[in-house]
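>>> Predicted structure and sequence below. I'll ask about it afterward.
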Amino acid sequence: MKDGWTMILAAVGIIVALPILAFGGGGDSGQGLFDRRVDPPDLSALPDRAYAPQDPDQVTIASGPRTDINGFETVAVARFRMQGLVLSRKDYKRDHASGYSPVDLGLGWGRLSNPRIAALMTFAQGNRQMRYSLPDGDMIPQSEIGASLTNAHLVPAGPEQKRALDRVRRGDVVHIEGYLVNVTSPDGTARWVTSRSRYDTGYNACEIILVQRIRSYTPGA
C-alpha cells in the first residue's frame, strides 16, 4: 500500500499478535487499541548501517526446561538468540499476559535494522499486536518486511533480566539470548503458543521469548 495504516505482513489486514487465548485477549484498560506515540530518539538521526544483518538463530529442542514465572509455566521448545533494532516498545500491566510478559518489543533485523530505513516507516503497538505503515510500498517488498520483523513477547527470567529490559528504548540495538517458550496459565485454562517461524503471519505469529541474557546500547551514543 502506498499510504495509510497497513496491518503487518499483508495488504489484507494480517496482524502480528499474541496467540489467541481460550478466554479472549484484551490490552490494558483505559488505552486505545494502538499506541502511536513515538519515543525518542529520532531514528533518522542515527548512523546509516544495518546493526543486525543476520537472521535470529534458533535450535529446536525435544524436551526443554520448564520454568515458573509468577505462577505461569513456561516450556522451552527452542534455544533462541537474536540481535535487532528496537523499532517500538509497549509495556503491559493489566492484560492477561502481563503476569509473565510485561513488555513487547518490535524488533527488526536485516534492512529493518538500519535506523535510516526504519525511520521511513511508522510503527504502532497495542493489545499485544503490532502494525506498521510504509509510505512507499515499493521500497521494501512485503515478503522481506514480514521475514525481518517481529512483535516479540518478552518473558524476563528473573529480576536482573527485568531491570535490563526496563532500560531498553526505541532506537536501541538489543541482543537477546534464551528460549522460545509455550506458556500455560496458573489455573491451566489458557495456553499461549510461541511462533517458531520467521515467515508465519497473523495470530500465533509472534515469538514468546524467555530472556536469560539481554544487553542493549544506543547507536552513536
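Yep, that arrived.
>>> Please make it C-alpha for all contacts and neighbour counts, starting now.
Fine.
>>> Please spell out which residues along stretch 191-199 are buried.
Neighbour counts over stretch 191-199 (16 or more other CA atoms under 10 Å) mark 191-196, 198 as buried.
>>> Span of stretch 89-106 from start to end?
Criterion CA to CA, to the nearest Å; first-to-last residue distance in stretch 89-106 is 6 Å.
>>> What lies in contact with the lengthiest helix in the chain?
In the chain, with assignment by DSSP state H, the single longest helix is helix 159-166. Outside helix 159-166, the residues that touch it by CA atoms under 8 Å, 6 or more residues apart in numbering are 156, 211-215.
>>> what's the angle from the following helix or strand past that helix to helix 159-166?
Using DSSP states H and E, the helix or strand that follows helix 159-166 in sequence is strand 173-184. Relative orientation of strand 173-184 versus helix 159-166 (axes from the mean of the first three to the mean of the last three CA atoms, to 10 degrees): 120 degrees.
>>> let's bring in a second one:
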Amino acid sequence: MIKHLLFIVLLIGGIYYYWDTRPVEHGPGVVAPETPVQEATYNADTFAYKGFKITPKATINLEARVLSIKNYYFDKYADLIPTDVVVGWGPMSDERNLSSLLVRQSDRSFYWEMAAPPLEKQQMWQHASNMHLIGSTKAVRDKINDLREGHIIHIEGYLVNATSPKDGWTLKSSMRRDDIGKSSSELVWIKSLTIL
C-alpha cells in the first residue's frame, strides 16, 4: 500500500514538474522581431551589490525568446550570476528555424548542435546572445527562476562590468552584436523583467 502511494506521489510530482518546466511553443513565425536597443552610459557611477562592484556601461532594452537556460552553482561567478540564458530575436525567435537545432550551454558560453544551419551562421550569431543575468531585486530574481525555454521576455536594465574585490576577478559585458566566443556574452543588470 505504501509503495503504491509513494508511486502515485512521485508520478504526480513528475507530471507537475514537467508541466511547470516544459518548453513554451508558439508555432511558426517571428515572435520577437525587434533588435535589442542599447545606448552607452558615460561616467556612470559604480555601485556595490553583494560584495561585488558593478559598473554600468550601456542601457539595454530587449524583447527576445528564451532559447536555453542554465543554472550555475559552483563556478567563481555563481554568487553573483546563478543563471545564464540564451535568447534569440528576429529569425532566431522563429520556430521554423529553431526546430532543426539544439542550443547547448557550457562553461558560461553556448553553441549550436544541428545537422544543417537553418540560416547563414553569421545571421544566427547576430540574432542570439548568451546573457549572464543579475536580478536587481528579489522580485526580478524570482522571475528569472520562473523562466522556461520558449518564453518571450522583455528586459530593461544595464550592460555592466562586475568586479570581485575579494577574489580579484573582473567580468566584462560584450557591447557588440557580431562577436563570437566566451567574451561575447552580455552581463545584464536587470531592473525590470516581464514574461510576455
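Looks like it arrived, so ask away. Only a predicted model underlies this, so the values are computations on that prediction, with no experimental measurement involved.
>>> Which residue ranges of structure 1 form strands?
Along structure 1, counting by DSSP state E, strands occupy 6-7, 16-17, 57-60, 66-69, 72-91, 103-108, 122-126, 129-133, 149-156, 173-184, 191-192, 208-217.
>>> What residues of the fourth one count as buried?
Okay, so that is strand 66-69 of structure 1. Within strand 66-69 of structure 1, the residues scored as buried using 16+ other CA under 10 Å are 67, 69.
>>> Equivalent analysis for the longest one, please.
By 16+ other CA under 10 Å, the buried positions in strand 72-91 of structure 1 come out as 72-91.
>>> so where is that strand in structure 2?
The aligned range for strand 72-91 of structure 1 in structure 2 is 52-71, by TM-score structural alignment.
>>> ok, the residue in structure 1 sticking out farthest from the centre to Val155 of structure 1 distance?
In terms of distance from the mean C-alpha position of structure 1, Asp187 ranks first, at 25.9 Å (CA atoms, centre = their mean). Using CA to CA, Asp187 of structure 1 is found at 19 Å from Val155 of structure 1.
>>> Could you do Ser197 of structure 1 as well?
In terms of CA to CA, Ser197 of structure 1 sits 19 Å off from Val155 of structure 1.
>>> of all the buried residues of stretch 191-199 of structure 1, which comes closest to Asn182 of structure 1?
Closest approach to Asn182 of structure 1 among those (CA to CA): Val193, at 4.7 Å.
>>> Now the alignment partner in structure 2 of that closest one. Nearest residue, chain neighbours left out?
Under the alignment by TM-score structural alignment, Val193 of structure 1 pairs with Lys172 in structure 2. Using CA to CA, 6 or more residues apart in numbering and skipping the chain neighbours, the partner closest in space to Lys172 of structure 2 is Asn161 (4.4 Å).
>>> So the one you found is in contact with Ser174, correct?
No: Asn161 of structure 2 is beyond contact range of Ser174, at 9.2 Å (criterion: CA atoms under 8 Å).
>>> Now for those two: what residues contact both?
Leu187.
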